[in-house]
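Asks: structure here, sequence nowhere to be found:
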């Protein structure tokens, strides 16, 4: 059964240890049907998963619409939904005959406009509430504010604090593909939780040096996304054409992943099982988001998450030079 963990600073917000990431509901890389994604939510729900993550960026709002529809008849107090702010969707009907240039198989009927202003945050949340049909969001993250620190820290975070105080959202934070700026958000702003994508995995442990220690010290929860590094760690044996950070994986990384897989295999553990188990061992980590497109992928994720991984695996990986630092138990 999937465990539930409370946010240290917001114990009323409880995240399941395994979370459903809805980027593929936005037709990431290829189109899926409404029925396929609905089956993902149904299967996740039956397995005990109660945390669902989305964003306007995912399919130009399609992910939010599909997630809202899939959850519409579920008891609202029994699940947690996070979305993100920072990219406003501006209609561009003149470009609807094109495909979205940012990797989602949807018409380019809108364009993304960066906006971390107070007004932009409020407009984004209002639009997301309308798309999902929800009455509130449990968690709202700033989405990839890498090039917008000043506005994000001085306007967006205070706007989210206001909304948290008003009860419109219950917890606030930032989600990024880097750990250094997330650590800065934890140190310098009033966030409850952050989402770190791809920087704390079996292949990379950079977040262990900056983000995770300060988050544990300040009692800020860390949600790990990109646990498979965009796909490189998602199969028992990584193929030559595996993705890494949304691109074709370099050959040397594919080979390293295969070496990790081979060593894990000597202990009866698959590469994806080890990838999920590794991140959960750190005490600052409160949830792991896995992107899925249908029910069968959810079933695989749950089975992998429930697999027992002996401690000897981590010691062996460190000894072989395949793991930079042992995970905290």
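Replies: Looks like it arrived, so ask away. In this text, all values refer to a predicted model and were calculated from it rather than measured experimentally.
Asks: for the rest of this, base every contact and every neighbour count on C-alpha atoms.
Replies: Fine.
Asks: residues contacting residue 161?
Replies: Residue 161 makes contacts with 172, 190, as judged by C-alpha atoms under 8 Å, 6 or more residues apart in numbering.
Asks: quick check: what element follows the helix or strand where it lies along the chain?
Replies: For residue 161, the host element (DSSP states H and E) is helix 157-166. Next along the chain after helix 157-166, taking DSSP H and E as the criterion, comes strand 169-176.
Asks: related to what we said a few turns ago, which of the residues in the helix holding residue 161 are buried?
Replies: For helix 157-166, a neighbour-count test (16 or more other C-alpha atoms under 10 Å) marks 157-161, 163-164 as buried.
Asks: okay, now the one to match up with it:
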């Protein structure tokens, strides 16, 4: 991939008011803290807060040299005006429902979505564009969406193209059948589960496709030193057996004096296919905590203990 990403990336979904309101000041402080921590890769999407995330991220980055950072956004959900009132909490965002999302992976939809994103971001280009969650839209995404992105890449409008999904099977098909540079894989290669390990990650290595690991906390399940009873997993209440496994992992971390989130953040970077881990942050304090967890090495003995307890298979690479 021609675009170079920092190993730690900033995920901007939380500053789109994911699950709760964040002030403009808090959002700006989160981006500032990421920058001060050395992060130079920033990811967003129209879906996040019906464009609020893109507007806030663009504003926060606006005073910095555009050549000094990498910016990615996503296409596939075109925002159209909506005057029905209400809010967007059903989709997870605490914002007024002033727009509605319309699935559109067509060539025209890709171009219109990107044009609107550039306007909200206040920039003339983005470095990486992902097709966002085309799970139910393979044909149009593969036959129209990807070729449209390839054209934009060839014109120099974008530097790299890919897909971002919460599964590995369809991304594997994109890697085999289309000319993608990168896959943002959410939740399927984490400290808790490594479903993408046997087939998908080796395929990406073989084809020279970079992987950005997102959702490394599995929707918050691994985001705290102690796993609560009401933990979420895949955006829903975590099943009891999943909570139990996470708690057993957390206990091993505790035995080594290391908090669970630090191990979760660093785990995915142990695989050679993974070039960056993107972590969402809502405030400057949260971002600084995530950056510290990223920077402070995990002792090798901890990984050995996880293997000894049957919580990490022997063939799983670690940092």
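Replies: Arrived safely, thanks for sending. Please read all numbers here as calculations on a predicted model, not as lab measurements.
Asks: now what about the TM-score between them?
Replies: Superposed pair, TM-score by TM-score structural alignment, normalised by the length of structure 2: 0.97. Supporting alignment: 318 aligned residues with a C-alpha RMSD of 1.1 Å.
Asks: now, among the buried residues of helix 157-166 of structure 1, which is nearest to residue 180 of structure 1?
Replies: Checking the buried residues of helix 157-166 of structure 1 against residue 180 of structure 1 by C-alpha to C-alpha gives residue 157 as the nearest, at 17.3 Å.
Asks: and the alignment partner in structure 2 of the closest one, how close does it get to residue 77 of structure 2?
Replies: Counting by TM-score structural alignment, residue 157 of structure 1 lines up with residue 146 in structure 2. Using C-alpha to C-alpha, to the nearest Å, residue 146 of structure 2 is found at 15 Å from residue 77 of structure 2.
Asks: do residue 91 of structure 2 as well
Replies: Using C-alpha to C-alpha, we find residue 91 of structure 2 at a distance of 13 Å from residue 77 of structure 2.
Asks: these two: which has the busier surroundings?
Replies: More crowded of residue 91 of structure 2 and residue 77, by other C-alpha atoms under 10 Å: residue 77, with 23 against 14.
Asks: leaving out sequence neighbours, find the closest residue to residue 250 of structure 1.
Replies: Sequence neighbours aside, residue 244 is the residue nearest to residue 250 of structure 1 in space, at 7.9 Å (criterion: C-alpha to C-alpha, 6 or more residues apart in numbering).
Asks: contacts only, for that neighbour.
Replies: Shown in contact with residue 244 of structure 1 (C-alpha under 8 Å, 6+ apart): 229-232, 250.
Asks: now do residue 127 of structure 2
Replies: Residue 127 of structure 2 makes contacts with 3, 70-72, 158-160, as judged by C-alpha under 8 Å, 6+ apart.
Asks: ranking these by neighbours, who comes first?
Replies: residue 71 (26 neighbours).
Asks: that one maps to what in structure 1?
Replies: In structure 1, residue 71 of structure 2 lines up with residue 81, judged by TM-score structural alignment.
Asks: and the strands in the stretch 101-250 of structure 1?
Replies: Here the stretch 101-250 of structure 1 has its strands, by DSSP state E, counting those that start in this stretch, at 110-114, 137-143, 169-176, 193-197, 221-225, 243-244, 247-248.
Asks: what angle do the fourth one and strand 169-176 make?
Replies: Between the direction of strand 193-197 of structure 1 and that of strand 169-176, the angle (axes from the mean of the first three to the mean of the last three C-alpha atoms, to 10 degrees) works out to 30 degrees.
Asks: strand 193-197 of structure 1 vs structure 2, average offset?
Replies: Compared with structure 2 after fitting, strand 193-197 of structure 1 deviates on average by 0.3 Å (mean C-alpha distance after the TM-score superposition for structure 1).
Asks: one more: the longest one?
Replies: Here strand 169-176 of structure 1, set against structure 2 after superposition, deviates by a mean of 0.2 Å using mean C-alpha distance after the TM-score superposition for structure 1.
Asks: please apply the same query to the last one.
Replies: After superposition onto structure 2, strand 247-248 of structure 1 lies on average 1.4 Å away from the residues it aligns with, using mean C-alpha distance after the TM-score superposition for structure 1.
Asks: can you give me the helices in the stretch 151-300 of structure 2?
Replies: Assigned by DSSP state H, counting those that start in this stretch, the helices in the stretch 151-300 of structure 2 fall at 169-177, 200-207, 240-255, 260-267, 284-295, 300-308.
Asks: can you list those helices in JSON lines and add mean neighbour count and distance to residue 29 of structure 2?
Replies: Listed next are those as JSON lines, based on neighbours: other C-alpha atoms under 10 Å; distance: least, C-alpha to C-alpha, whole Å:
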{"stretch": "helix 169-177", "mean neighbour count": "17", "distance to residue 29 of structure 2": "34"}
{"stretch": "helix 200-207", "mean neighbour count": "17", "distance to residue 29 of structure 2": "35"}
{"stretch": "helix 240-255", "mean neighbour count": "17", "distance to residue 29 of structure 2": "30"}
{"stretch": "helix 260-267", "mean neighbour count": "25", "distance to residue 29 of structure 2": "21"}
{"stretch": "helix 284-295", "mean neighbour count": "18", "distance to residue 29 of structure 2": "5"}
{"stretch": "helix 300-308", "mean neighbour count": "15", "distance to residue 29 of structure 2": "33"}
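Asks: which of these sits closest to residue 20 of structure 2?
Replies: Closest approach to residue 20 of structure 2 among the helices of the stretch 151-300 of structure 2 (C-alpha to C-alpha): helix 284-295, 14.8 Å.
Asks: which part of structure 1 lines up with the closest one?
Replies: Alignment of helix 284-295 of structure 2 against structure 1: residues 295-306, by TM-score structural alignment.
Asks: repeat for stretch 190-197 of structure 2
Replies: Against structure 1, stretch 190-197 of structure 2 falls on residues 201-208 (TM-score structural alignment).
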